[in-house]
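Trainee: could you look at this predicted model? Sequence included:
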Amino acid sequence: MCGIVGAVSTRNVVPMLIEGLSRLEYRGYDSSGIALISQSATQPCLERIRVAGRVADLAQKAQHASGLIGIAHTRWATHGAPTEANAHPHLGGDNVMVVHNGIIENFAELKAELIECGFAFSSDTDTEVIAHLIAYELSKAPDFLSAVQEAIRQLKGAFAIGVLNINSPQQVICARQGSPLVIGLGFQESFFASDIAALLPLTQKMIYLEEGDLALLNGQAIQIWDSKNTLVERPIRMLDVCSDSAELGPYRHYMQKEIFEQPVALANTLNQALAAGFAPTLFGEDAAAIFTTATAIRIIACGSSYHAGLVARYWIEAYTGMPVSVDIASEYRYSQGLEQRGTLIIAISQSGETADLLAAIRNAKERGEVKILALCNVAHSTLTREADLSLLTQAGLEIGVASTKAFTTQLAALYVLAGSLANARQTLSEAQLLELANWLPRLPAMISAVLSQESEMENWAQALTHFEHALYLGRNTLFPIALEGALKLKEIAYIHAEGYAAGELKHGPLALVDEDMPIIVCAANDSLFEKLMSNLREVEARGGQIYLIAEPGCEAALPYVKSALILPISTGPLAPIVFSIPLQLLAYHTAHRKGTDVDKPRNLAKSVTVE
């Protein structure tokens, strides 16, 4: 979950490294550092600059540094506290520098062996083991490349690394195993990073490294070896992504910007679907056959993507009659049992690099004859490459750690998937499919209309900042949205919040309700509204303060609530997507009023690439 970037150039790489780190800071921000091979009067020398702080602190400390080759890192701590001593890059012997994203599982055994060989450790990290191990292998190997290859062979776990060697002052080596890594190609210069966001200001010509790949960069040329140490070529891809998408613009925070980008993100995601209707081929050439013959559906995801999967379960079961199970990836991978033959696994991930999810789908393949369908926001990610079918959401870069537009575009894609499954399996009539499809063109305008009610959420936020706890309630497809709303408040406002199915209130949570417990309720104008009204009366009778978000037609609830937001439109089957918007705004404005770091909440990082 750390961010790494490296560069080899004919110009000073320090500004490139600092800019790259600033664009990767959402991946970790406990500490940061850079290492350079700089040219002294007589010979090359290693220079390292580290801070126990943000990239802005590093930029200040490194303002006079210079070098033509370097590596850099922004950290999310796993081994050791966020101190300068634990900050990357780490020194191996006196000639190697390493940056690392991931976790080395056998670091303790390797560390003990290296101490016996005379190496002294100055940090608590697993990364320092890699640095010393490469230095040790350099003492025996014929060259830099061979030493790194031999060291990697001994590592167990997930990693993406960048390595400098003072004795190879024009080269940098990077490698990946279980963590993402991309190479950027410029004019007489080359780069690597854990995310394309770091490289967009420098180039749009990219190479995605495959699992087990190692690359040697020298600015003029790039060589890549696979996991068998065989020299290979990987395709060069031209990305149609503007670096401006990573700019903040007029907004206070990236999260606010990304909330307001949702009408466009949803329109972009739905463009293909609107043209294709609910044609299964949208997900791949073999989709129709796979959809028709699927015997069961299992959705696997983490975090907000898991909540999206819970919503999809309602849609898919309603439109196809197929039973659907939804699993948290980190639980599924350690559970027991075989998969039914013909199961369709729907894997949902914003980054496509989530370690627990990738492990889960690989585990699913071992359990039975299954097909994998990936819903992802990143082209050429590990998830999409390993899946049988895929659909890319078009959310664009999402920098705020708390997911907003990536979540709603996942929901939109899952709605299309539910319709496509129904179409392939002929479980709905043409008229019913057309009715479902007709909601989609309205969605961007519906979201824009709700965004215009932002001021009401600002008013609610003023009240919420004074509470330490909150409950979120919803029914049917709005129950997972209650879970998501509570997660957002926890993530960025640091207020303890829980989401519940409203009917569960009297089975325990009602004991918490008093005048100090705000209850945020999502109400659709549907067949369950009267049931929800009973839940509201239960809360009101016990002095709970109800904040109601409701569709038109739910005005009967107003006497029981402290404050209400009536949405400007009816939302139909797309209610989960539309109701997500005011809950995102509420969490954002509450966090902003409390003065928390909205885009970089404590202890969290964007792309969870470690277990």
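Mentor: Received, thanks.
Trainee: only C-alpha atoms from now on, for both contacts and neighbour counts.
Mentor: Fine.
Trainee: Ala470 belongs to a helix?
Mentor: No: according to DSSP: H, G, I helix; E, B strand; the rest coil, Ala470 belongs to no helix; its state is strand.
Trainee: got a list of what it touches?
Mentor: Contacts for Ala470 were tallied using Cα atoms under 8 Å, 6 or more residues apart in numbering; they are Ala486, Ile495, His496, Ala497, Glu498, Met517, Pro518, Ile519, Ile520.
Trainee: and it, how far from Glu258?
Mentor: Look at Ala470 and Glu258: by Cα to Cα, to the nearest Å, they are 24 Å apart.
Trainee: how about the helices in the stretch 201-350 of the chain?
Mentor: 254-260, 262-276, 287-293, 303-320, 329-332 (DSSP state H, counting those that start in this stretch).
Trainee: and the spatially closest residue to Val14 that is not a sequence neighbour, how far from Gly6?
Mentor: Using Cα to Cα, 6 or more residues apart in numbering and skipping residues adjacent in sequence, the residue nearest Val14 is Ser66, 6.1 Å away. Using Cα to Cα, we find Ser66 at a distance of 14 Å from Gly6.
Trainee: check it against this one:
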Amino acid sequence: MCGIVGYIGNGETQQILLEGLKKLEYRGYDSAGIAVFTEQGLEVTKSKGRIANLEEKLEGTPLLGSVGIGHTRWATHGKPSDVNSHPHTDNSHQFSVVHNGIIENYLDLKEELIAKGHVFVSETDTEVVSHLIAEEYDGNLVEAVQRAVKHMRGAYALGVLTSHEPDKLVAVRYASPLVIGIGEGENFIGSDIPAILEYTRNVYILDDGDMAVLTHDGVELFNLEGKSIAKDIVHIDWDLVTAEKAGFDHFMLKEIYEQPKAYRETMLGRVSEDGKSVDLSKELEMNDEYIRSISKVHIVACGTAYHAGLVGKSVIESLARIPVETDVASEYRYRSPIITPDTLVIVVSQSGETADTLAAMREAQRNGARVLAITNVVGSSVAREANDVIATWAGPEIAVASTKAYSSQLIAFYLLGLHLARVLGTKEEAELTHIIEGLTALPEQVESILEQASVLKQVAESMSHHTSLFFIGRGVDYAVAQEGSLKLKEISYIHSEAYAAGELKHGTLALIEDDIPVIALVTQEGLFEKTLSNITEVKARGAHVFAVTNQGFEAEVAKSVDEVFAIPKTLPVLTPALAVVPLQLISYYASLALGHDVDKPRNLAKSVTVE
């Protein structure tokens, strides 16, 4: 993995490939490369590090031609290096391949190919694909690719070229995203839409087992058996500016400030015009009879999406009174979860392509569960395979560290919890209306927090001088604390941990020492006194405490802490959608103070498409 772009046409192929790769930088990468058919034949240039390194190599020896493929790599097999970078070729240098995903049986295939005389130069699984296609080639590239992938196990999105058929670009997808862009006299492939959005807005979104054959004149679609298939063209109406920084210093900061808009758009059409009811029945296929049959809910996700699920658990249990379990997706199917037909499994994924989440979803479906997906990408694998989908209309999220996608997932959980509560009758209509009024007030309240960013910048700059800090909270505050801690670690590289405040005395107080920063969340009125007691415990051991609380309580909280920041007052169940915003800003400004690459933190990728 991580990013693919391909082009065939009469444009400046090298530049189109490079610009496409730059649009995919948000996915995270450690090397980049391109392959182009030139007058000299198939030529490949690749480099460890940033795309700028690749551009520098190409300055003296540009690759001029009308068809090419490019790739940004995030290492899974073999360390980052020039030789391990994509594109990969066979021994004859007649076949070139870019690949996202993992070929699980590549070692077995490699041994078979070595026995047939093939010589490998890299440590990657992808190089096996180029050799395998070369081995299968008998004059027809499409058939060779079809035969080759039948030998492969795992996940793959492939772009394939051969100098034997230089007027053709072949793409195939299985369990890793790939789109085909349709132009006039030119066509494109990309692992994500932003890679090609500058050149076309008409795309085919490939499903598992789909193959595309691109020429200058058009695109043909087949399945892996060679049968022609028809797909609808999808017109993308995103404004290109949504993939740019729009005047902000970083994508992450831009996306933090886009949260009020993302909140409003995720609620759009789901909250009635009078603001008194929520109805998801038009977009969910599950009917009221099924909802009444649900005996338990499993929420399954990874990373930031998992933290959204922790809030979702509290929302569903408190509003719909259905028991909920939350699981890290990479653990879910290995613990043999008890799944029955009356289990609703909710999977949460920003990209909709998270490999562990997809695997967990498929395991749940094999066991008869209904799956509801919460995702930001409508055409993603998760969205297509789930029984029901709640799309979070946050728009493209470019920064690796998720902000608006996470908070939009919270909005989706609120909408779902309100919908379930209405169907099940677990809350009075007046109470539901009161919660909805609070929900619709959130965007404006987030804007008021953003207006105080300068205060949070000062807090962050002070904290950036420390090598370790802690987050504490109770109830949903603990869930938000976990997300705040992850965000800080992701982009500032400061060690941080989140603890349930009531657990401090059971061992973790041993970690508190003089002047160590502690960020305490104190937004749950029913737990107010308990949390203040826990804050007193860390203060007594020398901690410097920064608290996030509700307006109206800051004076009382200030008596027990060193600094306090007040978020607008809202209902306890809704506070996570506000409390997370100051934590996002603290993480951003701490990273900035330390001079880190905020949008592309080390070792991380935006979309994790391998297990």
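Mentor: It's in. Just so it is clear, the structure is predicted and the values come from calculations on it, not from any experiment.
Trainee: TM-score for these two?
Mentor: TM-score for the superposed chains, counting by TM-score structural alignment, normalised by the length of the first structure: 0.97, backed by 604 aligned residues with a Cα RMSD of 1.3 Å.
Trainee: show the buried residues in the contacts of Ala470 of the first structure.
Mentor: Ala486, Ile495, Ala497, Glu498, Met517, Pro518, Ile519, Ile520 (16 or more other Cα atoms under 10 Å).
Trainee: quick one: contacts for the first one?
Mentor: Taking Cα under 8 Å, 6+ apart, we find Ala486 of the first structure in contact with Ala470, Leu471, Tyr472, Ala497, Glu498, Gly499.
Trainee: follow-up on the earlier one: so who does the residue nearest to Val14 of the first structure touch?
Mentor: With contact set as Cα under 8 Å, 6+ apart, Ser66 of the first structure has these partners: Asn12, Val13, Val14, Leu36, Ser38.
Trainee: and what of Asn525 of the first structure?
Mentor: By Cα under 8 Å, 6+ apart, the contact list for Asn525 of the first structure reads Ala550, Glu551, Pro552, Gly553, Cys554, Ser570.
Trainee: likewise for Ala359 of the first structure?
Mentor: Per Cα under 8 Å, 6+ apart, neighbours of Ala359 of the first structure: Arg333.
Trainee: now do 10 Å
Mentor: Contacts here follow Cα atoms under 10 Å, 6 or more residues apart in numbering; on that basis Ala359 of the first structure touches Gly178, Ala329, Ser330, Tyr332, Arg333, Tyr334, Glu611.
Trainee: near the fourth one, how many residues? Count them for me, please.
Mentor: Using other Cα atoms under 10 Å, Tyr332 of the first structure has 20 other residues around it.
Trainee: tell me the counterpart of it in the second structure.
Mentor: Per TM-score structural alignment, the equivalent position to Tyr332 of the first structure in the second structure is Tyr332.
Trainee: enumerate every residue touching the residue nearest to that match when sequence neighbours are not counted.
Mentor: Nearest-residue entry for Tyr332 of the second structure: Ala360, 6.3 Å, with adjacent residues in sequence omitted and distances by Cα to Cα, 6+ apart. By Cα under 10 Å, 6+ apart, the contact list for Ala360 of the second structure reads 300-301, 327-334, 345, 347, 366.
Trainee: cool, and Met286 of the second structure?
Mentor: Contacts for Met286 of the second structure (Cα under 10 Å, 6+ apart) come out as Leu280, Arg370, Leu372, Asn387, Asp388.
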